[in-house]
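Visitor: sharing a sequence plus its predicted fold:
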Amino acid sequence: MRLIASDIDGTILGHDGKISDRTIKAFQACREAGVELVFVTGRPPRWLFPLQEQLGHSGIVICSNGAVVWDLHTGTALSSSALDVPSVLEARRIIKSLRPDALFAVETLTGFQLEPGFIENGTSELLSEFTPAPLAETLAADDAVVKFLAVTRNGTPDAFLAEVQPAVAHLVSTTHSAPRTALLEMSVPGINKAVTLAQYAESLGIDAADVVAFGDMPNDIEMLRWAGHGYAMASGHPDAITAAGQQAPHFDDDGVAQILEAKLTEQRV
């Protein structure tokens, strides 16, 4: 074990916004043992504060499902893969033709743009600073869109993904990470957590065989397959569990911490 790559939400971070003490101690022990640590998340850079505040992490985070490599220490993007605006608007048109009730938003390197109604009931503490408006009016030609989002209040995330993914595959790569909300996350074709993680590991001279990865949702599937030791949370999505082939115990039982503790013990023997 030379590199740990961990998803955040549902893997180490609960709905209460907390990382357990046991998980924090397990990561600290890995650092002290000389193991590299990178977090690989669908979150944008502005939502990484739990890593800094609770874990004291100041290193690299792969954000937006692989579209951005962010340096927490300097607060800058080391690399990014952005969708062009025409592709975003065309994908929006196609999805709207399939699901007229769909609403959209985009994550850019400089901020967030959302359409009216994208946030249910029009409220969200994390998004309250942004003013809703049609994307066709707010998107500028030079906006670097690192994640395109589509939401519908009808149906399941899996059904929405199955319907939309083949229709827009020529324009965007599509996945989801929301357990209950039918929210799709789209990025540059060919970009996912695994692709960017593999590049990062290679830059450190670390092979996939020496990577331990943790995740819980469909946006983690490629990463869990790529890593030499991919663990899906027992509390995770069935497709992630199938892809990983190995399970970490349930999130509520500090599954990531349990696996890391066992692996550190093995390395010391």
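Guide: Happy to help now that I have it. This one's a predicted model, so the numbers in the text were calculated from it and none came from an experiment. Numbers count the residues shown, from 1 in each chain.
Visitor: CA atoms for contacts and neighbours, from now on please.
Guide: OK.
Visitor: residues contacting the residue most central in space within the chain?
Guide: Here the mean C-alpha position of the chain is nearest to the C-alpha of Gly42 (C-alpha atoms, centre = their mean), at a distance of 2.0 Å. With contact set as C-alpha atoms under 8 Å, 6 or more residues apart in numbering, Gly42 has these partners: Cys63, Ser64, Asn65, Gly66, Ser177, Asn219.
Visitor: and here is the other one:
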Amino acid sequence: MRLVASDMDGTIVGHNGQISDRTVRAFEACLAAGVEVVFVTGRPPRWLDPLRQLGFTGTVICSNGALTYDLGEEKVLSADLLDAESILKAQEIIRGLYPAATFAAETMDDFLIEPGFAPTGSIELLGGLEPRPLNETLNGNGAIKFLAREVDITADEFLHGVAPAVEHLVATTHSAPNMPLLEMSLPGINKAATLAKYAAGLGIEQEDVIAFGDMPNDVQMLGWAGHGYAMSSGHPEALAAANLRAPAFDDDGVAQVLEERLTSLKSA
């Protein structure tokens, strides 16, 4: 075990936005033992407060692999942008399949939302953003993540209906278990691809990487890592992709696995 890569939401972060004390201690113990730690999330840099509150100053792979961020320096290290033309073409295809779909885009500098994307009453929570069509707000610029939202459909149904239709333009996944919200990025970009580059840069082999995740956007990462742990409380696709299983999130599953592995390292 030389590198621990962990998803955030549903894996170590709960609905209250907090990370348990036991899990915090487990990550601190990894760092003290000389084990590298990287967080790999669908969140953009502006939504990393749970890690900031921990005092974590390392690297975070954000937006499902589209962006690598130095949390200590609060700066972007690398980014793979989805071009505006592909976004608008994918949007047109999705609208043809799901006319009620609404859209948003996360750029390097802004969060752009179209009318209807944000639930009623939540605009203020998003900083008072002005909803406008993406063909007006993108201004030809790329995005680190393109999002589509629907209603009266499950997230899995939405994903399986959209992904094949737009696969020539974008890579599509989802990370919200109870919300039909799709996340799209540049084809070939996912958590696994960026994690592999990060590990290689540290001189760490695939078999020395332990990864934790719980949702479809973790599937490639769990399959790539030498030791991929799906949370027992996770999505069926994540459970199928992983070669190992961690106890449920509510049982501090990540902490349990790390504690056991650290004990094994000390006794080796």
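Guide: Looks like it came in fine. Predicted model, so just to flag it, every value in this text is computed and none were measured.
Visitor: any idea what the TM-score comes out to?
Guide: TM-score for the superposed chains, counting by TM-score structural alignment, normalised by the length of structure 2: 0.98, backed by 267 aligned residues with a C-alpha RMSD of 0.9 Å.
Visitor: what's the distance between the residue nearest to the centre of structure 1 and Leu204 of structure 1?
Guide: Noted for Gly42 of structure 1: a distance of 22 Å to Leu204 of structure 1, by C-alpha to C-alpha, to the nearest Å.
Visitor: where do the strands sit along the stretch 51-200 of structure 1?
Guide: Using DSSP state E, counting those that start in this stretch, the strands of the stretch 51-200 of structure 1 run over 60-63, 68-71, 76-80, 103-108, 111-114, 145-152, 173-175, 182-187.
Visitor: tilt between the last one and strand 103-108?
Guide: Taking axes from the mean of the first three to the mean of the last three C-alpha atoms, to 10 degrees, strand 182-187 of structure 1 and strand 103-108 form an angle of 30 degrees between their directions.
Visitor: now do strand 182-187 of structure 1: distance to the chain's middle.
Guide: Mean-position distance between strand 182-187 of structure 1 and its chain equals 11 Å (C-alpha atoms, centre = their mean, to the nearest Å).
Visitor: hmm, who's touching it?
Guide: Residues outside strand 182-187 of structure 1 that contact it (C-alpha under 8 Å, 6+ apart) are 65, 67, 82-83, 146-158, 160-161, 172-177.
Visitor: okay, the angle between that strand and strand 145-152?
Guide: Going by the same axes, to 10 degrees, strand 182-187 of structure 1 makes 160 degrees with strand 145-152.
Visitor: how big's the offset between strand 182-187 of structure 1 and structure 2?
Guide: Once the two models are superposed, strand 182-187 of structure 1 sits on average 0.3 Å from its counterpart in structure 2 (mean C-alpha distance after the TM-score superposition for structure 1).
Visitor: distance of the counterpart of Asn178 of structure 2 in structure 1 from Pro157 of structure 1?
Guide: Counting by TM-score structural alignment, Asn178 of structure 2 lines up with Arg180 in structure 1. Distance, Arg180 of structure 1 to Pro157 of structure 1, using C-alpha to C-alpha: 7 Å.
Visitor: quick one, which of the two is more surrounded?
Guide: Neighbours were counted for Arg180 of structure 1 and for Pro157 using other C-alpha atoms under 10 Å; Pro157 has more, 21 against 10.
Visitor: remind me which helix or strand the aligned partner of Gln258 of structure 1 in structure 2 belongs to.
Guide: Mapped onto structure 2 by TM-score structural alignment, Gln258 of structure 1 lines up with Gln256. Using DSSP states H and E, the element containing Gln256 of structure 2 is helix 253-267.
Visitor: show me what that helix is packed against.
Guide: Secondary-structure packing of helix 253-267 of structure 2 (3 or more C-alpha pairs under 8 Å, 6 or more residues apart in numbering; DSSP states H and E): helix 21-32, strand 244-246.
Visitor: quick check: angle from that helix to helix 21-32?
Guide: Helix 253-267 of structure 2 and helix 21-32 meet at an angle of 40 degrees, taking the same axes, to 10 degrees as the criterion.
Visitor: show me what helix 253-267 of structure 2 is in contact with.
Guide: With contact meaning C-alpha under 8 Å, 6+ apart, helix 253-267 of structure 2 is reached by 1, 11-12, 22-23, 26-27, 29-30, 33, 212, 231, 246-247.
Visitor: which of those residues lies closest to Ala105 of structure 2?
Guide: Taking C-alpha to C-alpha as the measure, Thr11 is the one of those closest to Ala105 of structure 2, at 24.7 Å.
Visitor: check contacts around that closest one.
Guide: Counting by C-alpha under 8 Å, 6+ apart, Thr11 of structure 2 makes contact with Phe212, Gly213, Asp214, Met231, Phe249, Val254.
Visitor: most tightly surrounded among the helices and strands packed on helix 253-267 of structure 2?
Guide: The highest average neighbour count among these, using mean count of other C-alpha atoms under 10 Å, belongs to strand 244-246 at a mean of 22.
Visitor: read off where it ends up in structure 1.
Guide: Taken onto structure 1 by TM-score structural alignment, strand 244-246 of structure 2 occupies residues 246-248 there.
Visitor: against Gly245 of structure 1, how distant is the match of Asn178 of structure 2?
Guide: Separation of Arg180 of structure 1 from Gly245 of structure 1 (C-alpha to C-alpha) stands at 24 Å.
Visitor: just Gly56 of structure 1 next, same as before
Guide: Distance from Gly56 of structure 1 to Gly245 of structure 1, by C-alpha to C-alpha: 31 Å.
Visitor: and for Ile204 of structure 2, the neighbour number?
Guide: 17.
Visitor: in structure 1, what range does stretch 143-161 of structure 2 match?
Guide: Alignment of stretch 143-161 of structure 2 against structure 1: residues 145-163, by TM-score structural alignment.
Visitor: over to stretch 213-227 of structure 2?
Guide: Against structure 1, the aligned range for stretch 213-227 of structure 2 is residues 215-229 (TM-score structural alignment).
Visitor: what's in contact with that stretch?
Guide: Contacts with stretch 215-229 of structure 1, where a contact means C-alpha under 8 Å, 6+ apart, come from 6-8, 10-11, 42, 65, 175-179, 192-195, 197-198, 208-214, 230-233, 235-237, 239-241, 243-244, 246.
Visitor: I only care about these that end up buried; give me the ChimeraX line for that.
Guide: Buried members of the contacts of stretch 215-229 of structure 1, defined by 16 or more other C-alpha atoms under 10 Å, are picked up in ChimeraX with:
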select :6,7,8,10,11,42,65,175,176,177,178,179,192,193,194,195,197,198,208,211,212,213,214,230,231,232,233,235,236,237,240,241,243,244,246
